[in-house]
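[1] no letters, just coordinates:
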């Protein structure tokens, strides 16, 4: 057993927002950030070359890879950070662990009787699309770093609360394009988050979407998963999933029956591939679409990127490639 690198002990800060108050899952999250604070937290710039200019050319060439770490927050990053912040918190409104209705719903999930629990999901969705390599995953990972991967609760306002909360879970669609593969990717991601090989091995031989989804319901509810980010969604294949209706039911079940907000991430082809799914899903529009595009030459975002970042790139590459 290993301890997850981002497991923290819960500390609670009361929210100024009425519907968030008294919910330990929300109050254990980092405070809602102002735009300026979010930009400062998201920014990642390579270190200046400094004394490296005296190193040999062969060694300096390796320094070029440092520019891959650069994250210059633009307006789309700040909008995505704000959307995820809202998505996670609003999804927890209907899953307060101090409410009897939450445990009644979890019991109904175990029995497969969700229609009788009276549960009302407060989860929504967000779609993030763009060309491959344009920075979608980098932007999301920069935002997710602002949140712990797992939070251990022990006591809330003098009341015992023994839970391990997972504020976010990010998985990639498997290349085989099947929902079965996606489910097993979920189990592996949960194991990494809690630092224990508990689920992937247990359900490795389990086949069939219905039993797999049932286990996902149980696990996601037990660990109060805040948001599920599904990357490379264009890998899913309709033929592998059993048809668009089956795919639709899978995603709608995650959002409506379990109450987990979902972020769909993929290339522009994802829109055509899943147009019917997104159109018919009750909460498909959710918080809308975050479209990562190459900025136009007259776009203020492009001017900002060039003004604040180009000199760092130039300095790193120049010192890496120049001879002593």
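    Great, that's in hand. Everything numeric in this text was worked out from a predicted model, so none of it was measured.
[2] only C-alpha atoms from now on, for both contacts and neighbour counts.
    Will do.
[3] the residue positioned nearest the centre of the chain in helix, strand or coil?
    In the chain, the centroid-proximal residue (C-alpha atoms, centre = their mean) is residue 229; its distance is 3.9 Å. The three-state assignment at residue 229 reads strand, by DSSP: H, G, I helix; E, B strand; the rest coil.
[4] residues contacting it?
    Residues counted as contacts of residue 229 (C-alpha atoms under 8 Å, 6 or more residues apart in numbering) are 168-171, 262-265.
[5] tell me which residues of the lengthiest helix in the chain come out buried.
    The residue-count maximum for a helix in the chain (DSSP state H) belongs to helix 300-321. Under the neighbour-count criterion of 16 or more other C-alpha atoms under 10 Å, helix 300-321 has 301, 309, 312-313, 316-321 buried.
[6] list the helices and strands it packs on?
    Applying 3 or more C-alpha pairs under 8 Å, 6 or more residues apart in numbering; DSSP states H and E, one finds that helix 300-321 contacts helix 57-62.
[7] so which elements touch the helix or strand following the helix it packs on?
    As assigned by DSSP states H and E, the chain's next helix or strand after helix 57-62 is helix 75-93. Counting contacts by 3+ C-alpha pairs under 8 Å, 6+ apart, helix 75-93 packs against helix 24-27, helix 35-42, helix 136-144, strand 289-292.
[8] for comparison:
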């Protein structure tokens, strides 16, 4: 097993196991996937509970306890939305490969036609019967969409090396899962540039980005993209922050959407779009359905209510670092909800900030702690919280614009103790507010990678 450390992808030898009901056996691209046996296993993988503070830790100095609050960045609680999305994503990955058995005549013909195209070729035509495979995951910033996608996709961050299957030669590489961020300008050129650079980084032995730079006309990039997707047998292409399409203009928007749908139809790759309600400003739900941007369904990550909110609060309440931890009373739950409106990101942050205020002071958490946070540290998020509590589509559509970027970046620093990494190099506050308090931390990612390695080693 050779690690690809620069990208957190691992190169592994293919080991084949039939993936269960609903899947025809004998497709190596499916049988080699590190799929979970059931949804319960998937949710267990998504769960992560760091050590709870004990009596000794609560007696530690103020500075030590404040530093230990960063431990909450590793806490990941499975919710009902995770259950539904896990089922759909597990199904989606299999669907992406069902028509792509490399031993079938149809797939051999498709691969041959795609390989024959070049940058100057007219993109391959698609049949009206070919359907794009697109799943939409939508929810406001801080609802946990990106956290979920990162945790779910971690076992699939592998390069599967196929050499033979059932005594038949099979020489290909398979990347089941690839996640990108929709560029801030929402342009096709920026997205394709990011894709080729990412693939080069994962494989370490290709130079697709340079080949793409030699393509002079943007419409000629489609054949190259189709070739690369086919060459790496890509299963799922995940596009986070899809609401950045708001920055695309007229023809550019139409070109990008047509490009993605054609890519899925021609190559069979499944596409997952992750975005906020702001996407409705340019692509209302009826338009998404008409275009085929939700053919595999939609998953909604709504604010927590009822039993979900109770379970979320009960889990977090076990991580009190104040010297005098008390019970989680109805009054405290209500004040906590007023500060967060049930948004997991806001709730996590208000819980951490409430403790920061009380450590070295009253050394206890109560309703007043959350009210104080609501009107001080998180006051600038008040309009966003109110929009969540109202819950009407118009308010939620403009939710992103209610988030003050500089303040959310500062809150992230308070929560984790370190500046927020930025994948696009546009300053600490670039990108959406998404999951800043519930993001997968470095230690969480490493622990999940270890789990994936152990699982692959066990299968081998």
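    In hand now; what should we look at? If you're wondering where the values come from, they're calculated on a predicted model, not measured in any experiment.
[9] returning to what we had before: in helices, which of the contacts of residue 229 of the first structure appear?
    Using DSSP H, none of the contacts of residue 229 of the first structure sit in helices.
[10] which of those still touch in the second structure?
    Mapping the contacts of residue 229 of the first structure onto the second structure (both residues aligned by TM-score structural alignment, their matches' C-alpha atoms under 8 Å) leaves 168-171, 262-265 still in contact.
[11] quick check on the residues you listed: which are buried?
    Neighbour counting over those (16+ other C-alpha under 10 Å) leaves 168-171, 262-265 as the buried ones.
[12] which two among the residues you listed are spaced furthest apart?
    168 and 265 (14.4 Å; C-alpha to C-alpha).
[13] and the residue lying closest to residue 191 of the first structure once chain neighbours are set aside, how many residues sit next to it?
    Leaving aside its chain neighbours, residue 191 of the first structure sits nearest to residue 197 (5.2 Å; criterion: C-alpha to C-alpha, 6 or more residues apart in numbering). Neighbours of residue 197 of the first structure under the rule other C-alpha atoms under 10 Å: 16.
[14] cool, residue 45 of the first structure as well?
    16.
[15] which residue lines up with it in the second structure?
    Superposed on the second structure with TM-score structural alignment, residue 45 of the first structure falls opposite residue 49.
[16] try residue 72 of the first structure
    In the second structure, residue 72 of the first structure lands on residue 77 (TM-score structural alignment).
[17] on that earlier part again, kindly reformat the contacts of residue 229 of the first structure as TSV containing distance to residue 158 of the first structure.
    Converted to TSV, these look like this (distance: C-alpha to C-alpha, whole Å):
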residue	distance to residue 158 of the first structure
168	26
169	29
170	33
171	36
262	33
263	35
264	38
265	40
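[18] filter those down to the ones in strands?
    169-171, 262-265 (DSSP state E).
[19] in TSV, list those residues along with distance to residue 50 of the first structure.
    As requested, those are exported to TSV (distance: C-alpha to C-alpha, whole Å):
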residue	distance to residue 50 of the first structure
169	38
170	36
171	38
262	43
263	40
264	41
265	38
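[20] any idea how far residue 344 of the second structure is from residue 405 of the second structure?
    Using C-alpha to C-alpha, to the nearest Å, residue 405 of the second structure is found at 18 Å from residue 344 of the second structure.
[21] neighbour count for the two, which is higher?
    Ranked by neighbour count (other C-alpha under 10 Å), residue 405 of the second structure and residue 344 place residue 344 first, with 25 against 17.
[22] for that one, give its distance to residue 138 of the second structure.
    14 Å.
[23] next, the buried residues of stretch 154-174 of the first structure.
    For stretch 154-174 of the first structure, using 16+ other C-alpha under 10 Å, the buried residues are 156, 163-174.
[24] how far away is the aligned partner of residue 104 of the second structure in the first structure from residue 164 of the first structure?
    Alignment note (TM-score structural alignment): residue 104 of the second structure maps to residue 99 of the first structure. Using C-alpha to C-alpha, residue 99 of the first structure is found at 17 Å from residue 164 of the first structure.
[25] now swap in residue 115 of the first structure and tell me
    Going from residue 115 of the first structure to residue 164 of the first structure by C-alpha to C-alpha gives 27 Å.
[26] same check, this time on residue 188 of the first structure
    Distance from residue 188 of the first structure to residue 164 of the first structure, by C-alpha to C-alpha: 16 Å.
[27] one more: residue 259 of the first structure?
    Taking C-alpha to C-alpha, one finds residue 259 of the first structure at 17 Å from residue 164 of the first structure.
[28] any idea how far apart the tips of stretch 53-66 of the first structure sit?
    One end of stretch 53-66 of the first structure to the other measures 15 Å (C-alpha to C-alpha).
[29] no wait, stretch 155-174 of the first structure
    38 Å.
[30] in the second structure, point out the residues matching that stretch.
    So stretch 155-174 of the first structure sits over residues 164-183 in the second structure, by TM-score structural alignment.
[31] cool, stretch 251-266 of the first structure as well?
    Stretch 251-266 of the first structure maps onto residues 260-275 of the second structure, going by TM-score structural alignment.
[32] report the distance from the matching stretch to the chain centre.
    Here stretch 260-275 of the second structure is found 16 Å from its chain centre; the criterion is C-alpha atoms, centre = their mean, to the nearest Å.
[33] count the neighbours of residue 147 of the first structure for me.
    17.
[34] the one 5 residues further on too?
    By other C-alpha under 10 Å, 19 other residues sit near residue 152 of the first structure.
[35] the second structure: strands as residue ranges?
    Using DSSP E, strands in the second structure cover 2-4, 9-13, 133-139, 158-165, 168-174, 177-181, 236-240, 270-275, 298-301.
[36] and residue 446 of the second structure, which of those strands is closest to it?
    Among those, strand 9-13 comes nearest to residue 446 of the second structure, with 11.8 Å by C-alpha to C-alpha.
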